[in-house]
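>>> The following block contains a protein sequence and its predicted model.
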Amino acid sequence: MADTNYDVIVLGSGPGGYVAAIRCAQLGLKTAIVERELLGGICLNWGCIPTKALLRSAEILHYAQHAKDYGLKIAGAIEADLEAVVKRSRGVAKQLNQGVTHLMKKNKIAVHMGEGTLTGPTSLTVKGEKGEEKLTAKHVIVATGARARDLPFAPADGKRVWTYRHAMTPKEMPKKLLVIGSGAIGIEFASFYNDMGVDVTVVEMLDRVVPVEDKDVSAFLEKSLTKQGMTIMTDAGVEDLKVTAKGVRAKIKDSKGKVSETEFSHCITAIGIVPNTENVGLEKLVEMDRGFIQIDDYGRTKSKGLWAIGDCTPGPWLAHKASHEGVTTAEAIAKELGNKDVHPHPLDRANIPGCTYCHPQIASVGLTEAKAKEAGYEVKAGTFPFIGNGKAIALGEAEGFVKTVFDAKTGELLGAHMVGAEVTEMIQGFVIGKTLETTEAELMQTVFPHPTISESMHESVLASYGRALHI
């Protein structure tokens, strides 16, 4: 009979859950993880990672189609083999799923595959292949994540109306695609299918695409995507969606209030998420707001011994935020269980970066210029365009810019916003700077290597103070 009593049980094995389990194990706690589907959760199997594999294929296709811009000739037609592109993406996901399986074994974490339901703050039942198991622990961490929100009048059917999961394993290439929502997920899929040669229309109900980003980034991205052949409709809404034999018929209300009907072959809905907090036994144990579990800065719920992290708790709903919360919560539990060597730090939401892997890429951290002004700061903001950066020109990637926002009184870095090639790899410099509470003085004194696109980061800081050298 398998052991059923643990120090910690983690419900859900996404980037929050499996990282929390590893940290618990590192701290000497007897740990188990419960997973109903695939180790690694949505992120590894159906989200962050396999989408990046798809987007990489689209990027390579884009470069191949523009080979002559780099003085290269490619003989013969260049075309996408959809089946092979999807197969590569699934292979990447499988490799990472196996990686998590290995990490569980290495850290001696017991894995219970099945549907977990809490029977109290520190006990649960798991219904799986082995029948029903009853597990108990000193502490339980809920990391059940979230799923795509359906349109109320057109739930996803996997044939014509897709969520991100269907969009990742398409049986056929759409001819004309409608993407509803221009957050990270919507815009990444719009970018992927556009690069693959699909006619793409994006409908966003707010007044700009990627609405959480700085408005300069939104404006730049809209211009760039339109130039790439996309139709972007902001301040617009899908009033109705009817599935037909050939596709979907959408009633779209534009920014002027005019409603028109358009036919599409497929539709992707990317209008937010719903937390997976129903049917888990949470109702009497935690406080919820719109389904999201309310927690303190360390992940505690109102029930002693019951904790929660990741997408089933308040946002931002990002994998790296979930992983960080997982470590914090594991350390807080170890401390409660008597470990005097751990010193958990609560998460500072102002220092969580966001990355969107469309083409061009977007990355940001901290306050936008508008949000900084709203918060009462007197700001100094500067922008440096990639066209002034030697490496970007040499790469043939001169589209983009870096923008930094500072507190005019103290020089504190309040936010950084980038759009262009490889910015998702560069943002971390500003994240470290913010975590170390940097000011413009340290950033100006930092020597950036040449030639790199990251020099634009330095120049944008200089530009905020009227000192840019290359524009």
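Looks like it arrived, so ask away.

>>> going forward, measure contacts between C-alpha atoms and count neighbours the same way
Fine.

>>> residues in contact with the helix or strand hosting Met418?
Assessed by DSSP states H and E, Met418 sits inside strand 413-420. Contact partners of strand 413-420, identified using C-alpha atoms under 8 Å, 6 or more residues apart in numbering, comprise 213-214, 217, 220-221, 359-369, 372, 386, 397-407, 427, 430, 433-434, 437-440.

>>> gap between the helix or strand following it and the chain center?
Next helix or strand after strand 413-420 toward the C-terminus (DSSP H and E): helix 423-435. Relative to the centre of its chain, helix 423-435 is centred 16 Å away, using C-alpha atoms, centre = their mean, to the nearest Å.

>>> Check which element follows helix 423-435 along the chain.
With DSSP H and E, the next secondary element past helix 423-435 is helix 440-445.

>>> Any buried residues in that following helix, and which?
Across helix 440-445, burial judged by 16 or more other C-alpha atoms under 10 Å covers 440, 443-444.

>>> and which of those residues is nearest Lys138?
Leu443 (46.0 Å; C-alpha to C-alpha).

>>> mind listing what the closest one touches?
Here Leu443 is in contact with 433, 458, 461 (C-alpha under 8 Å, 6+ apart).

>>> The same query, at a cut-off of 7 Å, please.
His458 (C-alpha atoms under 7 Å, 6 or more residues apart in numbering).

>>> Next one for the comparison:
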Amino acid sequence: MAAKSFDMIVIGAGPGGYVAAIRGAQLGLNVAIVEREHMGGICLNWGCIPTKAMLRSSEVFHLMHRAKEFGLKADGIDYDLDAVVKRSRGVAKQLASGVGHLMKKNKITTVMGEATLPSKGKVSVKTEKGTEELESKAIVLATGARARELPGLEADGDLVWTYKHALLPPRMPKKLLVIGSGAIGIEFASFYNTLGADTTVVEVMDRILPVEDAEISAFAKKAFQKQKMKIMEKATVKKLDRAKGKVTAHIETGGKTEKHEFDTVISAVGIVGNVEGLGLEELGVKVDRTHVIVDEYCRTGVDGLYAIGDLAGAPWLAHKASHEGVMVAELIAGGHPHPVRPDSIAGCTYCHPQIASVGMTEAQAKEKGCKIKVGRFPFIGNGKAIALGEAEGMMKTVFDEKTGELLGAHMVGAEVTELIQGYVVGRQLETTEEDLMHAVFPHPTLSEMMHETVLDAYDRVIHI
């Protein structure tokens, strides 16, 4: 049977792949997309979306406990973990089926199955019905990544969980150990801690949320400790002894190892790219520590072969994958897109309190030799934050003293994952401190703090 020919083939239907396919179709290309498991990929089915649905449940639960503060009465507050999970699965399912609809609407050929690249420009897909052969001069790899498993700390779904088990928990943990304090680890720690699990977070680096600005990390740590979360920094889980219904973790910190007992462990120690079984090495694709090496336009160095999203390395964020997908589709269609700048991509963590950032931290700006001006503003100085009962938080901006360029912005507190976008747009438009000072922010809003932190950098702050 002759291979079906396309202008562009995308392998993987996560937020990188399906967006690339849609943009390609919009530009008049005949597009095929191959997916082995779920439309929408990890993000929609097992990542970004269902975790936010679960975290929303825990946020509402937390607020119910604070009812008295708001002049409200709520008795016998409780939760049903199965119902919380069921809601999150429903949200994920709704969005995943939406992706399928978008493929049909844009006349994209969908092939469900496992892809390999037998030779340049060729894709072979093992489907339920047999093998389908496809060909194209432009192939986009968007196969994503999976949880990294460390030797001795492997998940078993019972005592030791990955993010997938944590999203479909067999039970509510009583005493929980979370290994890793990046976004995934902290979000699950926050969720289960809010629902009453006695939670300990172990981080190998010298502080939790190591990619964030040090001041924001320190603020978040205090907030988590106030919520009775235990935080162990510069600590390593050496091994786990598993017994019936319990795990003994050997945790090394400050040169000595202590044993701690838990009933559940969540491992969130990073991700590895899905590079196996595609035939990449035979094609001459360079892979470094499970990630495909690409240039700024996501080209692999093999003619007509691109790699986007988690597969192509950090930052491991859905919105980065989507933008790379659009860029690559435009390139394939003969356009001249701008490369995606990693330093203009915001990171958001949906724990309680939320954390969001874009651009350089204060330390990174200093390392680069920039002469900087730094502004800070606390939530306690903002009327809307106090009215919401969310007076815990802070914002911080970093400017280049000479040019007024906004180098970075960092936030911790209520709804900062929505607010950060103001600074993202500002950086995209190459805004200066003057532009931000002249912008009129509506009152009363949390966004006014974004104005105040800029004013503070230049000793003009009003409300503190």
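Sure thing, it's come through. None of these values were measured; they are calculated from a predicted model.

>>> one step back: can you say which of the contacts of strand 413-420 of structure 1 are buried?
Buried, going by 16+ other C-alpha under 10 Å: 213-214, 217, 220-221, 359-369, 372, 386, 397-407, 427, 430, 433-434, 438-440, out of the contacts of strand 413-420 of structure 1.

>>> Take those and keep only those in strands.
Among these, the members found in strands (DSSP state E) are 361-366, 400-407.

>>> In TSV, list those residues along with distance to Val286 of structure 1.
Shown next, in TSV, are these (distance: C-alpha to C-alpha, whole Å):
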residue	distance to Val286 of structure 1
Gln361	38
Ile362	36
Ala363	34
Ser364	33
Val365	31
Gly366	30
Gly400	45
Phe401	44
Val402	42
Lys403	41
Thr404	40
Val405	38
Phe406	39
Asp407	39
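
>>> right, and out of these, which lies closest to Thr234 of structure 1?
Ile362 (18.6 Å).

>>> Please name the nearest non-neighbouring residue to the aligned partner of the closest one in structure 2.
In structure 2, Ile362 of structure 1 lines up with Ile355, judged by TM-score structural alignment. Leaving aside its chain neighbours, Ile355 of structure 2 sits nearest to Val412 (4.4 Å; criterion: C-alpha to C-alpha, 6 or more residues apart in numbering).

>>> Neighbours of the alignment partner in structure 1 of the one you found, how many?
Residue pairing (TM-score structural alignment): Val412 of structure 2 is matched to Val419 of structure 1. By the criterion of other C-alpha atoms under 10 Å, Val419 of structure 1 has 28 neighbours.

>>> repeat for Leu27 of structure 2
Leu27 of structure 2, neighbours per other C-alpha under 10 Å, totals 15.

>>> measure the closest residue to it other than its chain neighbours to Val84 of structure 2 for me?
Nearest in space to Leu27 of structure 2, with sequence neighbours left out and distances taken as C-alpha to C-alpha, 6+ apart, is Ala333 at 6.6 Å. From Ala333 of structure 2 over to Val84 of structure 2 the distance is 44 Å, taken as C-alpha to C-alpha, to the nearest Å.

>>> can you check Ile179 of structure 2 too?
Plainly put, Ile179 of structure 2 is 23 Å away from Val84 of structure 2 if you go by C-alpha to C-alpha.

>>> Have a look at the two and say which one is more surrounded.
Each of Ile179 of structure 2 and Val84 had its neighbours counted (other C-alpha under 10 Å), and the higher figure belongs to Ile179 (24 against 18).

>>> What does Ala372 of structure 1 correspond to in structure 2?
For Ala372 of structure 1, the residue aligned by TM-score structural alignment is Ala365.

>>> can you tell me the mean distance of the longest strand seen in structure 1 from structure 2 after alignment?
Criterion DSSP E: the longest strand present in structure 1 is strand 131-142. Comparison of strand 131-142 of structure 1 with structure 2 after fitting gives an average deviation of 0.8 Å (mean C-alpha distance after the TM-score superposition for structure 1).

>>> May I see the buried residues of that strand?
By 16+ other C-alpha under 10 Å, the buried positions in strand 131-142 of structure 1 come out as 134-142.

>>> Let me see the contact set for the most centrally placed residue in structure 1.
Nearest to the mean C-alpha position of structure 1, by C-alpha atoms, centre = their mean, lies Leu318 at 4.6 Å. Leu318 of structure 1 makes no contacts at all, as judged by C-alpha under 7 Å, 6+ apart.

>>> Nice, that's everything, thank you.
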